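Asker: what's the 3D shape of this:
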Amino acid sequence: MTEWITSTMNSLGYVGIALLMFLENLFPPIPSELIMPLAGFTVSQGKMELIPAIAAGVIGTILGAFPWYYLGIIVDEIKLEKLADQYGKWIFVSGGDINKANKWFNKYGNVAVLLGRLVPGIRTLISLPAGINAMKMSSFVIYSTIGTLLWVSLLTGAGYVLGNNYVLVEEYIAPFSKIGLLSIGFLFVIWVIRKQLKK
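Answerer: Model prediction:
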């Protein structure tokens, strides 16, 4: 996997980054935790520029989010879960994963798309409930772009700082992901309390 990502990026440059991030959103087994840190490492070697590398990653991710979004609009949740349980094993997606992403969306509303882009395992599938719940396209693009920009910048910056050890980024990202999930849970509790107090 690493060799394929490296050769694609080396041969296609910024287009390669966008293509890889597009595919990463269509097929969750392709990890952004390898793609963007490698881009950051390449920047540290002077072979790429930082801003265009991040921009390519963001563009590829947003383009890759649209197929899932439209799938959510066209097919209802129950059918999607059944399809995922039947065929999802090829892309490591189950009906439970879709259900989990939909619960996220129902809990946090539109902001779930922004926050979901920062959490591995959720970030790809969060586009589905956005489509299922008929989230406005403009809101979907705005929230997705903000969340993606934060995620891609974090990974690219980590790859730049770690240099040759960019493959360790996934290891370093794991604790931050847990902190992110706890923070989101904490914010949700505050939101519920405030809502109850208003009532």
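Asker: When you work out contacts or count neighbours from here on, use the C-alpha atoms and nothing else.
Answerer: OK.
Asker: which stretches of the chain form helices?
Answerer: Here the chain has its helices, by DSSP state H, at 2-12, 14-26, 32-44, 50-74, 77-87, 95-108, 111-116, 127-132, 137-162, 169-198.
Asker: Need those in TSV (columns: mean neighbour count).
Answerer: Shown next, in TSV, are the helices of the chain (neighbours: other CA atoms under 10 Å):
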stretch	mean neighbour count
helix 2-12	14
helix 14-26	23
helix 32-44	26
helix 50-74	20
helix 77-87	16
helix 95-108	18
helix 111-116	25
helix 127-132	27
helix 137-162	20
helix 169-198	13
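Asker: quick one, what contacts the residue sitting nearest the centre point of the chain?
Answerer: Against the mean C-alpha coordinate of the chain, by CA atoms, centre = their mean, the closest residue is residue 123 at 3.3 Å. Residues in contact with residue 123 (CA atoms under 8 Å, 6 or more residues apart in numbering) are 113, 116, 117.
Asker: just curious, which of these is nearest to residue 189?
Answerer: Nearest to residue 189 out of these is residue 116 (CA to CA; 17.2 Å).
Asker: Pretty sure that closest one sits against residue 122.
Answerer: Yes - assessed by CA atoms under 8 Å, residue 116 is found in contact with residue 122 at 5.6 Å.
Asker: Distance to residue 84 for the contacts of residue 123 - can I get that in JSON lines?
Answerer: Formatted as JSON lines, these follow (distance: CA to CA, whole Å):
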{"residue": "113", "distance to residue 84": "21"}
{"residue": "116", "distance to residue 84": "20"}
{"residue": "117", "distance to residue 84": "21"}
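Asker: Nearest to residue 129, out of those residues: which one, please.
Answerer: For those, the nearest to residue 129 is residue 113 (9.0 Å; CA to CA).
Asker: wait, isn't that closest one in contact with residue 124?
Answerer: No - with contact defined as CA under 8 Å, residue 113 does not reach residue 124; the gap is 9.8 Å.
Asker: Give the burial count for residue 46, as a bare number.
Answerer: 10 (other CA atoms under 10 Å).
Asker: compare with the first, here's sequence two:
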Amino acid sequence: MERLGGPGAGLLIAAENLFPPLPSEIILPLAGFTASQGSFTLAGAIGWTTAGSVVGALLLYTLGAVFGRARFHAVWSRLPLVNMEDLHRTEAWFERHGRKAIFFGRMIPIFRSLISIPAGVERMPLPVFTGLTLAGSLIWNTVFVVAGYQLGENWHVVEEYAGVFQKIVLVVVAVAVSWWVVNRVRTLRQGRAPTPGP
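Answerer: This is a model prediction of the structure:
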């Protein structure tokens, strides 16, 4: 970021969208801190990182669109413990709530990147997807960049609090997936149980 300025911050955030192990919760406050040192302006940090978020999301959207609905259905049909009814319910949910999912998903760790793929698979109108991604990313990025800018040398404190939020999200996801798997296995076992005689 010191060498490339704002475009460097944008490039890092675009990479973070494609490779989630690169945490935006570290990159964004660091961009704010770097801006506070005069390498670029606060507005530039927010603008470039938001542009990077949109570019990364569009690449994942394109990946989902190229992969396509038909291929996704074919892959889904081979997965264990799931059936096509699950997929149809998920698609119906995304059709009803997809816009909210894109907007708020940009502010949730892990889902920030992944939410772009189903949008591409379902071919959400590109202007709508781009606008929602831009709005959600702008809010998320501004909060973290400004925090890093204000904290200066202590910018890393932001990551500590963000790390707690990320762990909460991981726990909630793990509990939800475990609950779903247990219920699905139970349902499958009941379906295979022999029908009692008269």
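Asker: about what we covered before: which of the contacts of residue 123 of the first structure are also in contact in the second structure?
Answerer: Counting by both residues aligned by TM-score structural alignment, their matches' CA atoms under 8 Å, the members of the contacts of residue 123 of the first structure that carry over to the second structure are 116, 117.
Asker: quick check, nearest of the contacts of residue 123 of the first structure to residue 166 of the first structure?
Answerer: Nearest to residue 166 of the first structure out of these is residue 117 (CA to CA; 20.7 Å).
Asker: you'd agree the closest one is up against residue 124?
Answerer: Yes - counting by CA under 8 Å, residue 117 of the first structure touches residue 124, with 7.2 Å between them.
Asker: Could you check which of the two has the larger neighbour count?
Answerer: It is residue 117, of residue 117 of the first structure and residue 124, that has more neighbours when counted by other CA under 10 Å, with 26 against 23.
Asker: Could you find the counterpart of that one in the second structure?
Answerer: Aligned counterpart of residue 117 of the first structure in the second structure: residue 106 (TM-score structural alignment).
Asker: Show the contacting residues for residue 76 of the first structure.
Answerer: Counting by CA under 8 Å, 6+ apart, residue 76 of the first structure touches residue 132.
Asker: So the match of residue 117 of the first structure versus residue 133 of the second structure, what's the distance?
Answerer: 7 Å (CA to CA, to the nearest Å).
Asker: what do you get for residue 152 of the second structure?
Answerer: Residue 152 of the second structure is 28 Å from residue 133 of the second structure, by CA to CA.
Asker: Same question for residue 85 of the second structure.
Answerer: Taking CA to CA, one finds residue 85 of the second structure at 29 Å from residue 133 of the second structure.
Asker: Repeat that for residue 176 of the second structure.
Answerer: Distance of residue 176 of the second structure to residue 133 of the second structure, computed by CA to CA: 26 Å.
Asker: Residue 60 of the second structure too?
Answerer: Here the criterion is CA to CA. By it, residue 60 of the second structure lies 12 Å from residue 133 of the second structure.
Asker: Same check on residue 192 of the second structure?
Answerer: For residue 192 of the second structure, the distance to residue 133 of the second structure equals 45 Å [CA to CA].
Asker: Also residue 36 of the second structure?
Answerer: As judged by CA to CA, residue 36 of the second structure and residue 133 of the second structure stand 26 Å apart.
Asker: counterpart of residue 163 of the first structure in the second structure?
Answerer: Looks like residue 163 of the first structure aligns to residue 152 there (TM-score structural alignment).
Asker: burial measure for residue 75 of the first structure, as a count.
Answerer: For residue 75 of the first structure, the count of nearby residues is 13 (other CA under 10 Å).
Asker: Leaving out the residues flanking it, which one is nearest to it?
Answerer: Residue nearest to residue 75 of the first structure in three dimensions, not counting chain neighbours: residue 132, with 7.6 Å by CA to CA, 6 or more residues apart in numbering.
Asker: So that neighbour sits against residue 77, correct?
Answerer: Yes - at 6.7 Å, residue 132 of the first structure counts as touching residue 77 under the criterion of CA under 8 Å.
Asker: Show me what residue 12 of the second structure lines up with in the first structure.
Answerer: Matched by TM-score structural alignment, residue 12 of the second structure corresponds to residue 20 in the first structure.
Asker: For that match, give me its contacts.
Answerer: Listed by CA under 8 Å, 6+ apart, the contact set of residue 20 of the first structure reads 5, 8, 35, 60.
Asker: What span of the first structure is stretch 176-195 of the second structure aligned with?
Answerer: Aligned by TM-score structural alignment, stretch 176-195 of the second structure corresponds to no residues of the first structure.
Asker: now stretch 121-129 of the second structure
Answerer: Using TM-score structural alignment, stretch 121-129 of the second structure pairs with 132-140 in the first structure.
Asker: So what's the gap between the matching stretch and the chain middle?
Answerer: 17 Å (CA atoms, centre = their mean, to the nearest Å).
Asker: swap in stretch 21-29 of the second structure?
Answerer: Between the centre of stretch 21-29 of the second structure and the centre of its chain there are 13 Å (CA atoms, centre = their mean).
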